[in-house]
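> Fold the following, please.
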Amino acid sequence: MNISQLEYLLEVARVGNISVASQNLFVSQAGISQAITSLEEELGTKIFKRSRAGAILTEHGKQIVTKAEEVLAKVQELKEFSTLPNTKNQEEIKLALTPGVYPVLLKNLSWYKSKYPDVLIKINEGESMALHEDIKTFKSDIGVIGTYKYSNLNTSDIFFEEIFKTKIKILVSKNSPFASVGKMTPQEFVNQPVVLYNSQTFLNFLKPFKSKFGDVKDLFISNNLDTVKNLIIEEDAVSLFTEVFLKTDPDILKGNLIPITLTNYDQDYISYGIVYSRKKNQSTAFKQLVEFLKEELVVFC
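Sure thing, here's the model as predicted:
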């Protein structure tokens, strides 16, 4: 149990939705979901009832929230007691991450913070092309994004360095008949109910399907990652995710969701890399954060 878990718990309890809480806290939905699941396992009780409508506290969960509020209040008292006046100018770096890479990078970010304690890092999670636009408009300073057949990322204003390549997998429920087979053809895919996370990467990937295999029979698109996963698990829908996501999502690691291969289709790789504005003033801390991100992304190679 740690302080971050309690903070996530209180925010989800306050807004009643993991997706909204993730936006408010600048933490990925997967990260919050995994933290709460771990807390429930440690305490041996269910804190929330989760559904497509949101997250509702159980009776025991309400008591745990009250205790968590008391603990965090004491933590805040300790911080206020120990904090000395700080006259240093604090540098702020806004970091933009896609959901798949977020958990791995966040886990080791403490090393960077120990080296640059006066740097405030604000993290935003989102879809790759939206994050790319944030870099262009200076809403974010550094991004880690993935691109599919997107050729003009490296421009006179924007720098993009590819770190690794990955492919797209189909995601099905553990109860799906395709789970045991481990593969699905494009013809079979377009005849399934398909739910997609609202990402231009996946929409671009589907474009060739229309001319070669016809329209997807039933297509649902959502900005909420938990909604996508719930529809796969509960409604036997199928989805598309990159191999990056498969290494970090708790539902996949627990076997509730099963990645399978798209056969009889020669797909292009998706490139993941670092992106930032060439116009951004690059401090030593900024450059070191870029190098840190490059080193951490090697785990996906």
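> from here on, contacts and neighbour counts on C-alpha atoms
Will do.
> immediately after the helix or strand hosting Tyr272, which helix or strand?
Assigning secondary structure by DSSP states H and E places Tyr272 in strand 270-277. Using DSSP H and E, the helix or strand that follows strand 270-277 towards the C-terminus is helix 284-297.
> so that following helix versus strand 270-277, what angle?
Interaxial angle, helix 284-297 versus strand 270-277 (axes from the mean of the first three to the mean of the last three CA atoms, to 10 degrees): 180 degrees.
> Contacts for helix 284-297, please.
For helix 284-297, contacts defined as CA atoms under 8 Å, 6 or more residues apart in numbering pick out 93, 101, 104-105, 112, 116, 119, 142, 163-164, 274.
> Could you also give me the structure for this next sequence, so I can compare it with the first?
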Amino acid sequence: MCGQTETNEAFVDIKHLKKYFNVHKGLLHAVDDVTLTIPKGKTLGLVGESVCGKSTLGRVVIGLIEATGGEVLFDGEDALKFNKEQRSEFRKRAQIVFQDPFSSLNPRMSVSQLIAEPLLINKACSDKKEMDVKIKTLMDTVGLAERLATSFPHELDGGRRQRIGIARALALDPEFIVLDEPVSALDVCIQAQILNLLGDLQRDRDYTYLFISHDLSVVRYVSDEVAVMYLGQVVEKAGNTVLFKEPLHPYTQALLSAVPVIDLDNKNKRILLEGDVPSPINPPSGCRFAGRCAYRQEICQKETPTLTEIEPGHFVSCHFTRHLERHK
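Below you'll find the model as predicted:
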């Protein structure tokens, strides 16, 4: 999905964002000092293993979960400091599409009622006639037949249910949408339909997306830039083409080596990571990937690497990579 705008100015600017949870064993570092930017009309893909903090980050960014620290700037305004009235207005500008299209919908509400709900809550329509027109327009936009207006979620397949979720997200004409694993619960054919729909909407309306997924093939298809998370931290961020062609962080290299390739002459070997993932509760000092990294050195156990720009637009958080770049 490539937006039409040519500007690189950040529309969403996430600075040193943190989200910690108090649990009985200590402090769980779900999101730990994450800094990211997303230009207007572009898609940032966010990838990583399960429980690395991707979904938590998305929910904190749009205000579903309260942040522990940091800033989330939208057009220069810090959304984390909004008062109740400002936050109500902000929710119209920032929406989310959830992973499971069935559990995120009220099973007792029909398609038309589900799409109407955000319009009613925000008093977006002056009368029933305007509401009916808006619902029909939204259904047409996401490819839902008018005959399905009185159907219930359990009567529809996964693709149609996800289209309802997308219609709800579009109801208030947002500018920024968090797409949290929006196609992972769907089969391949339906995935393609939903991804094409999201791409068409972005091109037509200049939406800005944060696309969260564990599927690197999908992320490669939809994203302008890609950020890789590991245990609550971003370890690499680059343009789509650069990251998939020249990954620098050992964790990114391992992830990409696991992507199936239909090429009998492909000589790239699968990188098997050894060791266990550290606990996000009171995580160890130094690099959190060090225990699984084949290139670890003494400094990796003692000093936490920072996300550094190795080359224009390519950021990596790794002592070893920086050493190579300085001496290559």
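> Send over the TM-score of the superposed chains.
Superposed pair, TM-score by TM-score structural alignment, normalised by the length of the first structure: 0.26. Supporting alignment: 148 aligned residues with a CA RMSD of 7.0 Å.
> State the distance from the nearest residue to Thr242 of the first structure once chain neighbours are set aside to Gly146 of the first structure.
Closest residue to Thr242 of the first structure apart from its sequence neighbours, by CA to CA, 6 or more residues apart in numbering: Ile168 at 4.4 Å. The gap separating Ile168 of the first structure from Gly146 of the first structure is 11 Å, by CA to CA, to the nearest Å.
> same deal with Asn124 of the first structure?
15 Å.
> Neighbour count: the two, which is higher?
Gly146 (28 against 24; other CA atoms under 10 Å).
> Looks like the more buried one contacts Ser271 (just checking).
Yes - assessed by CA atoms under 8 Å, Gly146 of the first structure is found in contact with Ser271 at 5.4 Å.
> related to what we said a few turns ago, next, count neighbours for the residue nearest to Thr242 of the first structure.
Counted with other CA under 10 Å, the neighbours of Ile168 of the first structure add up to 23.
> residues touching it, list them.
Here Ile168 of the first structure is in contact with 240-243, 269-270 (CA under 8 Å, 6+ apart).
> Distance check, Val172 of the first structure against Thr201 of the first structure.
For Val172 of the first structure relative to Thr201 of the first structure (CA to CA), the value is 19 Å.
> Of those two, which one has the most company?
Taking neighbours as other CA under 10 Å, Val172 of the first structure and Thr201 compare with Val172 leading, 27 against 22.
> angle of whatever helix or strand the more buried one lives in against strand 270-277?
According to DSSP H and E, Val172 of the first structure maps onto strand 168-173. Using the same axes, to 10 degrees, the inter-axis angle of strand 168-173 of the first structure relative to strand 270-277 is 110 degrees.
> what's the distance between the following helix or strand past strand 168-173 of the first structure and the middle of its chain?
Proceeding C-terminally, strand 168-173 of the first structure gives way to helix 177-181 as the next helix or strand, assigned by DSSP H and E. What separates the centre of helix 177-181 of the first structure from the centre of its chain is 26 Å, taken as CA atoms, centre = their mean, to the nearest Å.
> Just list what the very next helix or strand once past helix 177-181 of the first structure packs against, helices and strands only.
The helix or strand immediately downstream of helix 177-181 of the first structure is strand 183-184, counting by DSSP H and E. Applying 3 or more CA pairs under 8 Å, 6 or more residues apart in numbering; DSSP states H and E, one finds that strand 183-184 of the first structure makes contact with strand 257-262.
> which helices and strands does the strand it packs on pack with?
Using 3+ CA pairs under 8 Å, 6+ apart, strand 257-262 of the first structure sits against strand 168-173, helix 177-181, strand 183-184, helix 250-253.
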